[in-house]
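Novice: give me coordinates for this.
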Amino acid sequence: NNCTDNCTASCTIECQNNGTCAGNDTCTCTDGWTGDICDTPNNCTDNCTANCTIECQNNGTCAGNNTCTRATGWSGARCTIGCTGMFSNQTTYTTDTNPISLVLADVDSDNQLDIIVANYGSNNVGVLINGGNGTFLAQITYTTDTNPYSVVVVDVDTDGKLDIIVANYGSNTVGVLLNAGSGTFLAQTIYTTDTNPSSVAVVDVNSDSKPDIIVANYGSNDVGVLINAGSGTFLAQTTYITDTNPISVAVVDVNSDNQPDIIVANYGSNDVGV
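Specialist: This is a model prediction of the structure:
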C-alpha cells in the first residue's frame, strides 16, 4: 500500500507530506496540506485546519471548510478587505454648546493639526491643541458674535501664523481672530455682512497676495466680498446677488483664466450659482 508505518492495513493510498492514514483510504493531513493524499498545499501554514484550501491573511485564522476567522479590522473570505473595524471607537472631547462647524489646522506651528470648532449655541470658537498621538487638550474658547456658523483658518495678516475667520449667523457679521502666537488668539474684530452669513471662504480674489473674505448671506440672497486692506484688516463688503438662501460658498478658478470665481449653493431655489 506504499504507506509504510503511517497507514493501517486497509489503506491502499499513499499519504504524502507527513500525512497519516486514518483508515478506509482517507488521510489526515498536516497543517499546510490538503487533498485526498495531502499533496495540495493550502498556503495557510499553522493558521489552517487540514481541510482549508484558502490563505487566511492579516492574522486571520482558518476555521475549516474554507472559512477564516477574521482579525479585528478585516473582512472578506480571506480577511483581505479592510472594514469599519479599521477605526477604533471614538474618543470624545468636550466643546461648548451646539458645535456646528470645524476645521483642522496647525495653529501653534508644531507640525500637528489642531481642532478649531464653531460653537453655535454658546457664541464662541473652541481651539483644541493637538497633544500628540492623535490626542487633544481641553478646548480654549474665544468669544465671537451671535451664532457662529462657519469657520475657516487662514493666515490673513501674512505673518506666518494661521488666523480664525468665523461667520456669525445671528449677528450679521464675520469675526477675524488674529493668531497671537503659540496657538492663542486675539479678541475678534468684526465686519458687517448682510443677513445670516452661513458660509465663509478666504481666498485672494484680487491678486494682491492677500487673502480676502467671501461670505454667503443666507437671509439676504447675496454673497459679500470683503477685500483685505492689509495687516489683517478688511474693507466693507461689496455684495453680489444670488438666488434664494445661499448656504454654502466656494471660490475656485472654474474657467482657467487664473482668476478665482465664486460658486454658491442656493438652498431655497434648488440651484447653484457661478
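Novice: can we go C-alpha only for contacts and neighbour counts from here?
Specialist: Fine.
Novice: other SSEs contacting the strand or helix carrying Cys21?
Specialist: Using DSSP states H and E, Cys21 sits in strand 20-23. When contacts are defined as 3 or more C-alpha pairs under 8 Å, 6 or more residues apart in numbering; DSSP states H and E, strand 20-23 packs onto strand 26-28.
Novice: going by contacts, tell me the helices and strands next to the strand it packs on.
Specialist: Using 3+ C-alpha pairs under 8 Å, 6+ apart, strand 26-28 is in contact with strand 20-23.
Novice: one more, please, to line up against the first structure:
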Amino acid sequence: MKKKLTLLVFGVLALYTTHAQFVIFDVSRFNTNVNQPESIVHLDVEKDGDADFVVAFSKDKRVVLYRKNNAENKYSVVPMYSALDGAADLTKGDFNNDGFEDIIASGTFSGNHRIVFLENNKTGGFRQFEEVVKSTSNAFIGLEAVDLDQDEDLDFISVEFSTVSSPGDLIFWQNDGNASFTQNVLSSNSVDARQTITLDYDKDGDLDIVSAEGLGKKLALYTNNGSQTFTKKTLIADLNICNSMATHDFNNDQKPDFLVSEYVGDMVKLYVSNASNTYDLVVINAAVDAPGDVEIIDFQNDGRMDILIASYFENAIKMYTNAGNDAQGLPQFNNNGFYPLTNAISLTVGDFNQDNKQDYAAVGLGYTGFVTFHNETVIVSVDDLSYNDWDVNLYPSLVSHKLTIQTQSDRAIDQITIFNLSGQTIYHQQVADITTTIDCSTFTPGSYFARVTDMAGKTKTIRFVKVD
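Specialist: Purely as a prediction, here's the structure:
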C-alpha cells in the first residue's frame, strides 16, 4: 500500500541576492507488510529509465524487487529470494557483462552466513540465486561492488563482524567475467569492519581500500602495493564504533575527506584533509542517537555537497545543507530538520526520475516498507517570484485575514502551498478551481511565499506579507 505525503520542506530559504531556494521533497511511503527492512539499493532493472528498488528484509529472510510501473508512482512486487536468513546487505552492478544490473546479497543469521548472486533476467526480474559462499564463522557485511583488479570485470569486497581478540577477514571476491567469484583474503586482521570505500588514495593508479572498523575504533587504510597485496595502517583513530562512512573532497584540495557515523558515540563527524596530511574535525551532529547510514548528496544542485543521516533511535532521517566554507576552509552545515522513520537504518541516493536532481530512498527496521524522497527543490526570483507567464492574481498583497488567489479560466489551480521565510510548509490546500480564499488570520506577521500549481503541474510562486 502506498501513502503519499504533500510536499515536504526540510530546509531553509537561502537568499542569494535576487533569488530564493526551497529544499523541497515529495515523500511517498510504500508499506509492503514485510518485516525489518535492513538495506535498500536503487537500480534500473529493465533499463526503461525508471528507478526500481531492491530491499533486504532480515526478519522475513527476503530479498524483494519493487519495480516501477512506467510514470506512475506505483511499484510491482517481484520476489527475488525468500530464504536468506538474516538478509542484511546488498550491492548492485553488472557482474556478467550483459548490460543489466545484478544484485549480490548477504545474510547474517548466526551459523548460516551466506552471500548469494541474483542475476538480472533482462525481463524485469531476477533468475534463481547462485550461492557465492556459505560460512558458519563471521557474518559477511559491507558489500561493495568494484573492479578492484581493473580487468573490466566487476568484483566485490566484503568484510566481517568480528571481535578485537578474533579479527575478521577483508575479502576480495574476484570475478572471472561470468559472475563466478574466487575468494581472496586481503587481510585477516580486520577488526569488526562495517563498511569499505575503494578509491585511489595515493594516486598511483591502483585502487586502495578504506575500511570502517567498529570495535577497532578507526578508519583503516589498505594501500595497494600492486598484484593485489595491501599494507594496512590507521588513517583516523579514536572513533567510537564507526558504523558507516562516505567520502568527498569538501575543501577542493584533491584529497578525500571522510564523513563517519559513530553508532555508540552518537556522533556524526566530518574529517577534512589538510596541508599537513592530517585531518581537521567538523562535528556535524554531536548528539544523534545511534546513527546508521550517512550519505553525501547535492540536494540543492549548487555544487556544494550536503549530508544525510539515518538516526536509528531517533527514528528519523536528518538533513544538513552545506552553507559554504569558513575562513579556515572548513565546510559549515545547517541543520534542516528531519523526516520521521522508525529505526531508520539504510539510505540509497540517485536521480530517480532523470530530472538532474538528487533524490533518495530509505528503510527503517521498524517500518514494513520503504520511503522515497523525490527532490523538487526550486529557485525562484525574490522580486516577482515568477518563472512563466501564467496569470495568477493574489490579493491583497498586505493581508490581515482573508487572502484570495485567482487564475485565468482555462488554467485551474490544483494545489497551493505556503512557506515561511524559514522554508517551512505552514499551509497546504487542494483546490481544483480557478479561485480560492485562504484564512491567514493565525499566521505570524511577516513575509510568506505562496506556491501555486496548476492541473498540469506548472507552478508560480508569489510573495505576500501578513500584517496585524
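Novice: ok so, going back, what residues in the second structure pair up with the strand holding Cys21 of the first structure?
Specialist: For strand 20-23 of the first structure, there is no aligned range in the second structure, judged by TM-score structural alignment.
Novice: check the offset of that strand from the chain's centre.
Specialist: Per C-alpha atoms, centre = their mean, to the nearest Å, the displacement of strand 20-23 of the first structure from the mean C-alpha position of its chain is 56 Å.
Novice: hang on, Val125 of the first structure packs against Val103?
Specialist: No. Shown here, Val125 of the first structure and Val103 do not form a contact pair, counting by C-alpha atoms under 8 Å, at 11.0 Å.
Novice: more neighbours, those two?
Specialist: Using other C-alpha atoms under 10 Å as the criterion, Val125 of the first structure and Val103 rank with Val125 on top: 29 against 16.
Novice: dump the residue contacts of the more buried one.
Specialist: Contact partners of Val125 of the first structure, counting by C-alpha atoms under 8 Å, 6 or more residues apart in numbering, are Ile116, Val117, Ala118, Asn119, Thr141, Tyr142, Thr143, Thr144, Pro148.
Novice: what does it align to in the second structure?
Specialist: Using TM-score structural alignment, the partner of Val125 of the first structure in the second structure is Leu219.
Novice: one more: Thr195 of the first structure?
Specialist: Counting by TM-score structural alignment, Thr195 of the first structure lines up with Asp289 in the second structure.
Novice: so Val153 of the first structure versus Thr26 of the first structure, what's the distance?
Specialist: 71 Å (C-alpha to C-alpha, to the nearest Å).
Novice: and if you look at Thr97 of the first structure?
Specialist: As judged by C-alpha to C-alpha, Thr97 of the first structure and Thr26 of the first structure stand 70 Å apart.
Novice: more neighbours, the two?
Specialist: Comparing Thr97 of the first structure with Thr26 by neighbour count (other C-alpha under 10 Å), the higher total belongs to Thr26, at 21 against 13.
Novice: quick check: closest non-adjacent residue to the counterpart of Glu262 of the second structure in the first structure.
Specialist: Glu262 of the second structure maps onto Asn168 of the first structure when the alignment is built from TM-score structural alignment. Spatial nearest neighbour of Asn168 of the first structure, chain neighbours left out: Pro148 (4.1 Å); criterion: C-alpha to C-alpha, 6 or more residues apart in numbering.
Novice: then Ile81 of the first structure?
Specialist: Spatial nearest neighbour of Ile81 of the first structure, chain neighbours left out: Ser75 (5.0 Å); criterion: C-alpha to C-alpha, 6+ apart.
Novice: quick one: contacts for that neighbour?
Specialist: Counting by C-alpha under 8 Å, 6+ apart, Ser75 of the first structure touches Ile81, Gly82, Cys83.
Novice: I'd like to know which of those are buried.
Specialist: For the contacts of Ser75 of the first structure, a neighbour count by 16 or more other C-alpha atoms under 10 Å gives an empty buried set.
Novice: could you dump the residues you listed into a markdown table and include distance to Ile227 of the first structure and secondary structure?
Specialist: Below are those laid out as a markdown table (distance: C-alpha to C-alpha, whole Å; DSSP: H, G, I helix; E, B strand; the rest coil):
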| residue | distance to Ile227 of the first structure | secondary structure |
| --- | --- | --- |
| Ile81 | 49 | strand |
| Gly82 | 47 | strand |
| Cys83 | 46 | coil |
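Novice: in a strand, Ala167 of the first structure, correct?
Specialist: Yes. The assignment for Ala167 of the first structure is a strand, going by DSSP: H, G, I helix; E, B strand; the rest coil.
Novice: burial count for it?
Specialist: If you count neighbours by other C-alpha under 10 Å, Ala167 of the first structure ends up with 33.
Novice: isn't it up against Thr144?
Specialist: No. Shown here, Ala167 of the first structure and Thr144 do not form a contact pair, counting by C-alpha under 8 Å, at 9.1 Å.
Novice: which neighbours do the two share?
Specialist: Common neighbours of Ala167 of the first structure and Thr144 (C-alpha under 8 Å, 6+ apart) are Gly175.
Novice: what is the burial count for the closest residue in space to Ser182 of the first structure that isn't next to it in sequence?
Specialist: Spatial nearest neighbour of Ser182 of the first structure, excluding adjacent residues (C-alpha to C-alpha, 6+ apart): Asp108 at 4.5 Å. Using other C-alpha under 10 Å, Asp108 of the first structure has 19 other residues around it.
Novice: wait, Asp108 of the first structure sits on Gly181?
Specialist: Yes. Counting by C-alpha under 8 Å, Asp108 of the first structure touches Gly181, with 6.7 Å between them.
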